[in-house]
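In: need coordinates for the following:
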Amino acid sequence: MAAPQLLVVDTSYLFFRAFHGVPGTLRGPSGEPINAIRGTLDTIARLVEERRPTHLACAWDQDWRPRWRVDLLASYKTHRVAADGHSEEIPEELLPQIPVIRRLLTALGLPVLGAAGAEADDVIGTLVALFAGTGTVAVASADRDFTQLVDDTAGVGLLTPVGRTPGWREIHEAEAREAYGVDPAAYVELASLRGDSSDGIPGVAGIGDRTAARLLARYGDLAGVRRAAADGAVEKGGLSARQAASIRAAADYLEVAPRVIRIRRDLPLGVTAEELALPREVADPAVWAQLVEAYGLGSPATRLAEALGLPIRKAPR
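Out: The predicted model follows:
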């Protein structure tokens, strides 16, 4: 029996990418925007066509900015908070499409998985932990934080889009080392030093990717870098006086940053690997057909159903 192959998609990334990449002029029969809906269905269909997974899961942000991460680092995703002070700032025409995407995926029979107080990243990390070693896992997202999950021995790779094209590139340990200069297992420490403006993680002043990688290679790990800075170990090929001072000044930040960046792998999702197998039939044909007709989704809906091998009548365009 062939080893299972799990495809996990970062659903929020897919619908944001679709919204910004598919023309906003696409409208449903009643004039509502449907570009994110169509683009998400098309992207999942393409991934299934190309990857031919045996299992599939759609990770969902139940909490896009968990309180426990904010308590550790107040700046976490602050720049993306909406005017109400807690929800995520989302384009007006994307907002009504998001629940439709979830209803479509659920009606089709694809597992849409989230957890209280957790981001989609943590759902994906937990699914990787559940599945790793039993087969292969491919995580589809452009979020570079998923680099930390890449593991050749466990069969875990990362799929990232190729620019603005429909293509996807597979990242394994060699590609991760080439991109960041460290093994995937050291990515969290590199990101802590470098920071990540897209998530409101400041990093250490004056230290970017290359410097962070060099310092980690020189001193072994983040703890070693911090010890060297505390000891004033200024040396050629190692820390400069300015870098050592910056690391000492960032001591409180460096205590919490790795915990914020590290993806959880222990959520109580209540799902087994067997339950992630591709559906054999449409879970709710009536809801699926109603949504496809209401939003004029004949072409992408048919493509996704056919990619999954589901027996379904082709909907009109």
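In: C-alpha only now, for contacts and for neighbours.
Out: OK.
In: strands of the stretch 51-200 of the chain, residue ranges please.
Out: Using DSSP state E, counting those that start in this stretch, the strands of the stretch 51-200 of the chain run over residues 55-59, 112-113, 136-140, 156-161, 168-171.
In: and this one, so I can compare the two:
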Amino acid sequence: MTEAPVLLLDGASMWFRSYFGIPSSITAPDGRPVNALRGFIDAVATLITRERPHRLVVCRDDDWRPQWRVDLIPSYKAHRVAEENPAGEPDVEEVPDELTPQVDMIMEILDAFGIATAGAPECEADDVLGTLADRERRDPVVVVSGDRDLLQLARDEPVSVRVLYLGRGLAKATKYGPGEVAETYGVPVDRAGPAYAELALLRGDPSDGLPGVAGIGEKTASTLLAQHGSLEHILAAAHDPKSTLSKAHRTKLLAATDYIERAGPVVRVATDAEVTMTTDTDALPLVAAHPRKVAELAERYGVSSSLGRLQKALDALPG
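Out: Next up is the predicted model:
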């Protein structure tokens, strides 16, 4: 194992945060907003400086609401579907009009630089992140996201996987390993990642349209996992009249048996996605693959200073 990590970035999470965190008055010379573009490039430069990776992949949401998850939990992300979606068309996520063109700009610049992006059919970015992290056998992994769901990836073996959580912004980002997940959420440290996924399943997540088990909030879910060790053992206790599980909890869990069974694959990130990358390697390029194209895009979008910061961050890495 080398000391330099592979950095796996949750692209959509990061450019959404940049879009809402930076004023749309930041524009290209032709007047188009470039706040998300500039914020994203600056964030990547900051992360490279902090983490000093030698490999980096920006993971994409090729299917933000996979049908196989909707089939299991119909309410999954239903509130995010654009209302004007034509009948019979695939679900379209309600995204600010000024953000969508900037995602294309980001992809253009990453491509010109030679920075790898990765996606998978019928999978969200979470599943791409989960698959790449699960596959890694050589280098430590740092997953970067503003989505707490990714905390389930934290582990120590066979390589270290840490989740840099951006919930309070990049400046206050918190890095979670199994110990931090266990301490923060009260789950067993020896299986902190999987236990966090089980806590999320029981607790539910309104932002994803997941109802959870009625009457079981985060604190109760944490207590049950601490007492029983796993969701499997909690359910075994619920079905055992002689167990120490309270009647109230038993009733709530048994009433939600069908939901718990269906929600498992929805809440857990996939680790077997058919991931494809835009480059032959995820090695982080120290110089742009297509410098003339990068210079042209920098001028067109008015992000020369941000790309300069990115190059400065790359220059500081060992050759």
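In: hmm, back to that, now for the strands of the stretch 51-200 of structure 1, which one comes closest to Thr302 of structure 1?
Out: Nearest of those to Thr302 of structure 1, taken as CA to CA: strand 55-59 at 17.9 Å.
In: coming back round to it: who wins for proximity to Leu310 of structure 1 among the strands of the stretch 51-200 of structure 1?
Out: With distances scored as CA to CA, the stretch of the strands of the stretch 51-200 of structure 1 nearest to Leu310 of structure 1 is strand 55-59 (14.0 Å).
In: can you list contacts of that closest one?
Out: Outside strand 55-59 of structure 1, the residues within contact range by CA atoms under 8 Å, 6 or more residues apart in numbering are 4-11, 110-114, 120-121, 123-124, 276-278.
In: repeat that for stretch 92-99 of structure 1.
Out: Phe15, Phe16, Phe19, Pro33, Ile34, Ala36, Ile37.
In: what span of structure 2 lines up against it?
Out: Stretch 92-99 of structure 1 corresponds to residues 97-104 in structure 2, going by TM-score structural alignment.
In: which among the contacts of strand 55-59 of structure 1 count as buried?
Out: 4-11, 110-114, 120-121, 123-124, 276-278 (16 or more other CA atoms under 10 Å).
In: picking up where we left off before, dump the strands of the stretch 51-200 of structure 1 to CSV, plus distance to Glu89 of structure 1.
Out: Converted to CSV, these look like this (distance: least, CA to CA, whole Å):
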stretch, distance to Glu89 of structure 1
strand 55-59, 20
strand 112-113, 22
strand 136-140, 23
strand 156-161, 24
strand 168-171, 27
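In: between these, which one is closest to Val271 of structure 1.
Out: Of the strands of the stretch 51-200 of structure 1, nearest to Val271 of structure 1 by CA to CA is strand 112-113, at 8.9 Å.
In: what's the closest one aligned against in structure 2?
Out: Counting by TM-score structural alignment, strand 112-113 of structure 1 corresponds to 117-118 in structure 2.
In: how about the closest residue to Ala233 of structure 1 other than its chain neighbours, what does it touch?
Out: Using CA to CA, 6 or more residues apart in numbering and skipping residues adjacent in sequence, the residue nearest Ala233 of structure 1 is Leu239, 6.7 Å away. Taking CA under 8 Å, 6+ apart, we find Leu239 of structure 1 in contact with Leu215, Ala228, Ala229, Ala233.
In: kindly report the same for Thr106 of structure 1.
Out: Val112, Ala283.
In: how close does the residue of structure 2 most remote from its centre sit to Tyr259 of structure 2?
Out: Distance to the chain centre peaks in structure 2 at Lys242, reaching 40.7 Å (criterion: CA atoms, centre = their mean). Lys242 of structure 2 is 24 Å from Tyr259 of structure 2, where distance means CA to CA, to the nearest Å.
In: and for Ala120 of structure 2?
Out: Distance, Ala120 of structure 2 to Tyr259 of structure 2, using CA to CA: 27 Å.
In: ok, now Gly229 of structure 2?
Out: Per CA to CA, Gly229 of structure 2 is found 20 Å from Tyr259 of structure 2.
In: then Val159 of structure 2?
Out: 33 Å.
In: so stretch 293-307 of structure 1 matches what in structure 2?
Out: Aligned by TM-score structural alignment, stretch 293-307 of structure 1 corresponds to residues 299-313 of structure 2.
In: can you list the residues that contact that stretch?
Out: Contacts for stretch 299-313 of structure 2 (CA under 8 Å, 6+ apart): 27-30, 34, 38, 41-42, 44-46, 48-49, 286-287, 295, 298.
In: out of those, which are buried?
Out: By 16+ other CA under 10 Å, these give 27-28, 34, 38, 41-42, 44-46, 48-49, 286, 295, 298 as buried.
In: between those residues, which is nearest Gly212 of structure 2?
Out: Val44 (34.3 Å).
In: next, the closest one: secondary structure please.
Out: helix (DSSP: H, G, I helix; E, B strand; the rest coil).
In: list the contacts of it.
Out: Leu310.
In: equivalent analysis for Gly167 of structure 2, please.
Out: Gly167 of structure 2 sits next to Ser145, Gly146, Asp147, Arg148, Ala173 when contact means CA under 8 Å, 6+ apart.
In: which residue in structure 2 aligns with Asp196 of structure 1?
Out: By TM-score structural alignment, Asp196 of structure 1 lines up with Asp205.
In: just the helices in the stretch 151-300 of structure 2 please.
Out: Applying DSSP state H, counting those that start in this stretch to the stretch 151-300 of structure 2 gives helices spanning 178-185, 192-203, 218-228, 231-239, 247-255, 257-267, 291-301.
In: closest to Glu94 of structure 2 out of the ones you listed?
Out: Here helix 257-267 is closest among those (CA to CA), at 20.5 Å.
In: and Thr271 of structure 2, what pairs with it in structure 1?
Out: Thr271 of structure 2 maps onto Arg265 in structure 1, by TM-score structural alignment.
In: try Thr257 of structure 2
Out: Checking TM-score structural alignment: Thr257 of structure 2 goes with Ala251.
In: okay, now the nearest residue to Ala257 of structure 1 once chain neighbours are set aside: neighbour count?
Out: Take Ala257 of structure 1 and drop its neighbours on the chain: the residue closest to it by CA to CA, 6+ apart is Ser192, 5.5 Å away. Applying other CA atoms under 10 Å, we find 25 residues neighbouring Ser192 of structure 1.
In: same thing with Arg214 of structure 1?
Out: 17.
In: that one: what's it in contact with?
Out: Residues in contact with Arg214 of structure 1 (CA under 8 Å, 6+ apart) are Gly181, Gly238.
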